[in-house]
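# need coordinates for the below:
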Amino acid sequence: MDFNFEEDIQFLKKNVRDFIQTEVEAVAMEIEKEDRIPDRILEMSKAMGLFGLSIPEAYGGLGIGMVGKCALYEEIGATHNGYTTLIGAHTGIGTVGIVELGNEAQKKKYLPALASGETIGAFALTEPSAGSNATNLRTTAVKQGDHYLLNGTKHYITNATDADIFTVMAVTDASKGSKGITSFIVEKDFPSFQVGAVEPKMGLHGSQSAEIIMEDCEVPVENVLGVEGEGYVNALKILTNGRAGLAARNLGSCQKLLDLSMQFVQEREQFGVPIIEHQAVAHMVSEMAVEIEALRSFTYRVAWMVDEGKKVIKEAAMLKLYGSEVYNRVADKAVQVHGGIGYIADYPIERFFRDARITRIYEGTSEIQKNIISGQLKKEYS
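Alright, predicted model coming up:
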């Protein structure tokens, strides 16, 4: 494993860092209060190619491997997590399915606009009856001639209000269980497709989550993504390979929290000295730094494995578990280090603390990751 980034990635990484620090950070409180990403920021993000990170150059994207994407995600994670999530959901689960599983006609039709950011992608698996138990879908797809009729409701769908293209999982044969689930590419303008009300959240302001409702929604046969009946397997692949990217975004947030904490503990004085001189505080920032470095090494190891085409089911689950738990511990320590200021909404620490909590839930809860890990361990030791 070589942890040195290629020159083009180093160049992109620096540009993204400068953009995040000078442009996105300047509007972070606006994003938090208005619950939306300013159009100017989105347009600048498109111009930088940030919507095309996962899409091959042949279709207008940057065609970056997982190590390179993680390098950029780490920079993107150092700002408001609502912005981070909009970009990450689009470049991750929102587009990777079409890149990895789409046929040539589907790629030519959808990827160029997704790469430019002209259209936004989303991933629709979760339902009221299907969260951790992802096979318990109630959304159905019935074939009628040259199209399928989709019926059902998905909820908590990230990017729902902004997205133009949805990767939707639906049951095509209930008798086959998980092998009767199929993936579809669904456009927001398809007949009888509707986005429901925005769901208010504890954090991730600026990243809109909502229901999507399909009542005899007509989806052309040519919009089946992959093979009929392999939708659940496809969903697992999309989620698994994306976990390194999610960890990298967590890593960027953790590093930002450490940076803010170190600045604070060297400026803030109590009992006549900067609080870094007090052992309790020194130990907290030391523990933050150790966990961040461990997460950094783990993230890029799994990203390297993905680029090498290695099987990463266990490692990706470990990384998702560890990355989200580290983020929550680091955010908690950052609040403690900052004291009362860390609890005030006018400062970023409180925001990161709230935003961190969802990482232990979305794209597979910590408990589900432990189930995946133990399942893989049983196979290895049997």
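# alpha carbons only for contacts and neighbour counts from here, please
Will do.
# can you confirm residue 108 is in a helix?
Yes - the assignment for residue 108 by DSSP: H, G, I helix; E, B strand; the rest coil puts it in a helix.
# so who does it touch?
Neighbour list for residue 108: residue 59 [criterion: Cα atoms under 8 Å, 6 or more residues apart in numbering].
# how near is it to residue 147?
Using Cα to Cα, to the nearest Å, residue 108 is found at 20 Å from residue 147.
# how about residue 112?
Residue 112 sits 24 Å away from residue 147, going by Cα to Cα.
# more crowded one of these two?
Legend: neighbour count by other Cα atoms under 10 Å for residue 112 and residue 147, higher for residue 112 (20 against 17).
# which parts of the helix or strand encompassing the more buried one are buried?
Assigned by DSSP states H and E, residue 112 belongs to helix 104-116. In terms of neighbour count (16 or more other Cα atoms under 10 Å), helix 104-116 has its buried residues at 106, 107, 110, 111, 112, 113, 114, 115, 116.
# show me what the helix or strand just after that helix is packed up against.
Following helix 104-116 in sequence order, the next helix or strand is strand 121-124 (DSSP H and E). Applying 3 or more Cα pairs under 8 Å, 6 or more residues apart in numbering; DSSP states H and E, one finds that strand 121-124 contacts helix 81-91, strand 147-158, strand 165-171.
# what's the angle from whatever helix or strand comes next after the last one to helix 104-116?
Reading on from strand 165-171 to the C-terminus, the next helix or strand found by DSSP H and E is strand 181-187. Direction vectors for strand 181-187 and helix 104-116, defined by axes from the mean of the first three to the mean of the last three Cα atoms, to 10 degrees, enclose an angle of 60 degrees.
# between strand 181-187 and strand 165-171, how big is the angle?
Using the same axes, to 10 degrees, strand 181-187 lies at 150 degrees relative to strand 165-171.
# could you also give me the structure for this second sequence? I'd like to compare it with the first:
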Amino acid sequence: MSNETAEKKMIRGGQFIVTETAAEDVFTPEDFSDEQQMMKESVREFVDKEIVPHKERFEKKDYALTEEVMRKAGEMGFLGIAVPEEYDGLGMGFVSTMLVCDYISGATGSIATAFGAHTGIGTMPITLYGTEEQKKKYVPKLATGEWFGAYCLTEPGAGSDANSGKTKAELTEDGKHYKINGQKMWISNAGFCNVFVVFARMGDDKNITGFIVENDPSNGISMGEEEHKLGIHSSSTRQVFFNDCLVPVENMLAGQGEGFKIAMNALNVGRIKLAAACLDAQRRVISLATQYANDREQFNTPIAKFGAIRKKIADMATNAYVGESASYRAAKGIENRIHARQEAGETFAQSELKGVEEFAIECSILKVAVSEDMQECADEGIQIYGGMGFSADAPMEAAWRDARISRIYEGTNEINRMLAVGMLVKKAMKGHVNLLEPAMAVGQELTSIPSFDTPDYSQLFAEEKEMLAKLKKVFLMVAGSAVQKLGTELEKHQQLLLAASDILIEIYMAESAILRTEKNVNRSSEEAQKEQIAMSKLYLYKASKVIQAKAEEGIAGFAEGDEQRMMLMGLKRFTKYANLPNVIELRNTIADKVTEENKYPF
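A predicted model of the protein is given here:
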């Protein structure tokens, strides 16, 4: 199959906003293979044995324990899931790498960070961009946990603007080394890593360059003290200083000026993996909060019986279910694209990079949505525990503190919100996603007389799917009009981009849950999926309210007079339910299941 033919057959990232996806075409956690189920259980067993019993030590900045657990994870093969077998990895698919990241990250943010930094930005840049000699030298040691990796990008003056770093690299007179000078900060795993991926600027180059640098204190490398952080206490985070650090010329990663590209692609992978890293954390918080609510009595009644607590449990479980649904849907889309590109003759590295890059919009969506759901979950966990939740002796305050960094990692959520819409508009301009025609059709619909026919809602999710289609029209109406009116100036209107992004995010998350549930109903029954149906309907209802508010904000930001009135009338039409769901009943259905099983049961 030619590359061109393969390209045409592949689903494109971002297309969800203009197409209807069939339930049978999405991957769900219920589709895990036997091998993946075994891997999941193996990772959970490892976490329950090696991490959970030592939670107190992780909170007391036991960096040696983090290194010890990471080494054991390497012995188990968990650090090499995504690494090809020829470099001593397991060479498993993208969904399996997501699964391991998901379940190894739930008990403490310290291990989640150490694992993510090592397997993602510490190992993958070399695996994907390294020469054969570089890969043979470094990747097997990183895949097995013999060595640990770290990633030196951020500087005091270069955070979100990663390409503005001041660290310099210059060729020595004998032409055998590059001499690196500069300062890096917030470097995860710095305290115990063996090798850095370092970004520096050569001369007056527009873009930075990547280098593989072995951690040798005698070679001009020194470190600051461990940072004192709000959370992730046992994650080693230090400043790294390079003072005439000599790096062999053969250790340049990719070509001169290629570093920014490496950094951006590493972030794409990091974003969807960060979403995965927040999933089991939610499951564990929900289970702990539910157990506490069942045990804690007030007024001679377990607080799990009170409606105010049941609402929290139902909302927490719903967000976790939706996050799972969307994360694994996107992961499989990436995996399918990687496979198709490999079959078309591309290398592992080319396929992996292009596969993830294609779904960069979904990666940003998931990073934002799941990190914020995790923060809310931990916050509600504290609330369910009451005064005890504020105590460091209970598990919730550590979960809340650890969760907070997730909204900053891998590009802040604000940056990712703007990226999601910006990347979608660029895809439309390249003809990869047809936004123009559907947006024009919505514009025509606004001036037409609405149909007064009574739809048939007898089929499961018939009204919900109609609502999803209408919510997509809201996005096309707002974003399409904004692009038409503001053109290339759109990127300067950040608050408008943020509003449009929230609409995009809610649509993807809500649709993912509905498709997962529909697929599982088709292979079981509505009764067997009763709670999942309730969660899917509840999330869509809440999403419609977010979308309504964000669209109003956006419309008011760029439209006025008759145009504004027409768009607001359209918004009302596109967000109106024919049959308003009984939200209280939906929450009670979900809370009954969670409290009866005394854990997150889905």
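# now the helix holding residue 112 of the first structure: which residue numbers in the second structure?
Aligned using TM-score structural alignment, helix 104-116 of the first structure spans residues 132-144 in the second structure.
# what about that stretch, how far off from the first structure?
For stretch 132-144 of the second structure, the mean deviation from the first structure after alignment is 0.7 Å (mean Cα distance after the TM-score superposition for the first structure).
# ok, residues contacting the helix or strand containing residue 97 of the first structure?
Assigned by DSSP H and E, residue 97 of the first structure belongs to helix 96-101. Under the criterion Cα under 8 Å, 6+ apart, residues 54, 55, 56, 106, 107, 111, 167, 225, 226, 234, 238 lie in contact with helix 96-101 of the first structure.
# quick check: the helix or strand hosting residue 565 of the second structure aligns to which part of the first structure?
Using DSSP H and E, residue 565 of the second structure sits within helix 561-574. Alignment note (TM-score structural alignment): helix 561-574 of the second structure is unmatched in the first structure.
# for stretch 85-101 of the second structure, same thing?
Under TM-score structural alignment, stretch 85-101 of the second structure corresponds to residues 57-73 of the first structure.
# which ones are touching the corresponding residue of the second structure for residue 95 of the first structure?
By TM-score structural alignment, residue 95 of the first structure lines up with residue 123 in the second structure. The contact partners of residue 123 of the second structure, taken as Cα under 8 Å, 6+ apart, are 139, 142, 143, 149.
# what's the average distance for the longest helix along the first structure when superposed on the second structure?
Looking across the first structure with DSSP state H, the single longest helix is helix 231-267. Superposed on the second structure, helix 231-267 of the first structure shows a mean distance to its aligned partners of 0.9 Å (mean Cα distance after the TM-score superposition for the first structure).
# quickly note the distance from the equivalent of residue 126 of the first structure over in the second structure to residue 192 of the second structure.
Counting by TM-score structural alignment, residue 126 of the first structure corresponds to residue 154 in the second structure. Applying Cα to Cα, the value for residue 154 of the second structure to residue 192 of the second structure is 18 Å.
# picking up where we left off before, can I get the helices and strands packed on strand 121-124 of the first structure in a markdown table with distance to residue 367 of the first structure?
Output for these, formatted as a markdown table (distance: least, Cα to Cα, whole Å):
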| stretch | distance to residue 367 of the first structure |
| --- | --- |
| helix 81-91 | 21 |
| strand 147-158 | 19 |
| strand 165-171 | 23 |
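# minimum distance to residue 361 of the first structure: which of these has it?
Distance to residue 361 of the first structure, taken as Cα to Cα, is lowest for strand 147-158 among these, at 11.5 Å.
# hmm, back to that, between the helices and strands packed on strand 121-124 of the first structure, which gets nearest to residue 339 of the first structure?
Here helix 81-91 is closest among those (Cα to Cα), at 22.0 Å.
# quick revisit: got a list of contacts for the match of stretch 85-101 of the second structure?
5, 9, 12-13, 16, 49, 51-56, 88, 107-108, 111-112, 115-116, 244-246, 248-249, 252, 299-300, 303-304, 306-307.
# are any of those residues buried, and if so which?
Buried residues within those, counting neighbours by 16+ other Cα under 10 Å: 9, 12-13, 16, 49, 51-56, 88, 107, 111-112, 115-116, 244-246, 248-249, 252, 299-300, 303-304, 306.
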